[in-house]
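Peer 1: Predicted model follows, preceded by the sequence.
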Amino acid sequence: MIRIGLGTDIHRLVENRKFIIGGVEIPFEKGEDGHSDGDVLLHAITDAVLGAAGLGDIGSYFPPEDDKWKNADSAELLRTVMKDVRSCGWEINNIDCVIKLEKPKFLSYRQKVIDSVANILQIDSDKVFVKAKTGEKLPPVGTSEAVEAEVVCLLTQAAEESDQLRFL
């Protein structure tokens, strides 16, 4: 069995916050404003994986109104989700990611981010691809007011596990 999930996230960029993409801190004068560490890529991946597995979304797992998740490490949140996804018999076949940002330029960080995401997900790095697009100077991404991510995830599940879960 295969299932596809789509995840998106956007965060305002503000001063005095770290700029984190895929678990990698990237030097920049602004960072993501969010309840957790604001890592838009990991948030979008989390939603894509949860959606593909039919397990909800990041907000239902980690409600922003719960102070327990204030400044949480998004990598740890994704690891928690992956335990549940794997316990249902799902494995990641691949994920394809788009980061939308005007600055900083992303290309020199791409492989580090791919390796970080693969490490967090405990999958081979050739199952992860990340590319960046600018906002062509159009707000909010193109004016460096926000950073956005979109992710597509393909999950696979062995047929016998799918049949077993159906009867639970």
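Peer 2: Alright, I've got the coordinates.
Peer 1: CA atoms for contacts and neighbours, from now on please.
Peer 2: Fine.
Peer 1: What are the buried residues along stretch 21-40?
Peer 2: Buried positions in stretch 21-40, judged by neighbour count with 16 or more other CA atoms under 10 Å: 21-24, 26, 30-34, 36-40.
Peer 1: Comparison target, given below:
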Amino acid sequence: MMKIRTGFGFDVHRLVEGRDLWLGGIKIEHSMGLLGHSDADVLIHAICDALLGAANMRDIGYHFPDTSADTLNIDSKVLLRKTVELIAGKGYVVGNIDATVCAERPKINPHVPAIKACLAEVIGTDEDNISIKATTTEKLGFTGREEGISAYAVVLIERKDD
């Protein structure tokens, strides 16, 4: 018998000048980047929160606090790899991920294949198990004013019962 669980994650970071823009583990050319203690990869952070939530292991801030020197400017791919290892410690593997990035600019859709390939490699799963979508807020709210980018993720994790 297989045990499956689902998790939901959400993250948001402010857009600022003078920072690189990292989304889904890849650097995207843009006039602004996301502000954060790490590289502020909002998509990976939402996925990590969803995975941790599905395994009932709290959230990304609990495991990788933004007060720690160990996580200062860290590549979020490292956090994702460690998150996958954490859930594996409870016997879980990633089943699938469905995530949405919410940004007015830059356009995300041209980068989706590279994001999927990057995430699949970090997680150790097939690209077909990862769905990345993009949307805008029709110029409404902080996203519409291009003050920040948000991301949402839903995941399914699986564990084989002996």
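Peer 2: Perfect, thanks for sending it. Predicted model, so just to flag it, every value in this text is computed and none were measured.
Peer 1: TM-score of the superposed pair?
Peer 2: The pair, once superposed, lands on a TM-score of 0.96 when counted by TM-score structural alignment, normalised by the length of the second structure; 160 aligned residues with a CA RMSD of 0.8 Å.
Peer 1: about what we covered before: can you pick out the ones from the buried residues of stretch 21-40 of the first structure that are in strands?
Peer 2: Ile21, Val24, Gly31, Glu32 (DSSP state E).
Peer 1: now the last one: how far from His11 of the first structure?
Peer 2: Remark: distance between Glu32 of the first structure and His11 of the first structure (CA to CA, to the nearest Å) = 6 Å.
Peer 1: Also the third one?
Peer 2: Distance check for Gly31 of the first structure against His11 of the first structure: by CA to CA, it reads 9 Å.
Peer 1: again with the first one
Peer 2: Using CA to CA, we find Ile21 of the first structure at a distance of 12 Å from His11 of the first structure.
Peer 1: Spell out which residues are contacts of both of those two.
Peer 2: Val40 (CA atoms under 8 Å, 6 or more residues apart in numbering).
Peer 1: Which parts of the first structure are helices?
Peer 2: Along the first structure, counting by DSSP state H, helices occupy 40-53, 58-61, 74-87, 110-121, 159-166.
Peer 1: Tell me which of these sits most buried.
Peer 2: helix 40-53 (a mean of 27; mean count of other CA atoms under 10 Å).
Peer 1: which one's the longest strand in the second structure?
Peer 2: Per DSSP E, the second structure has its longest strand at strand 2-16.
Peer 1: so how far is it from its chain's centroid?
Peer 2: Put simply, strand 2-16 of the second structure sits 7 Å off its chain's centre (CA atoms, centre = their mean, to the nearest Å).
Peer 1: Same question for stretch 20-38 of the first structure.
Peer 2: Relative to its chain's centre, stretch 20-38 of the first structure lies at 12 Å (CA atoms, centre = their mean).
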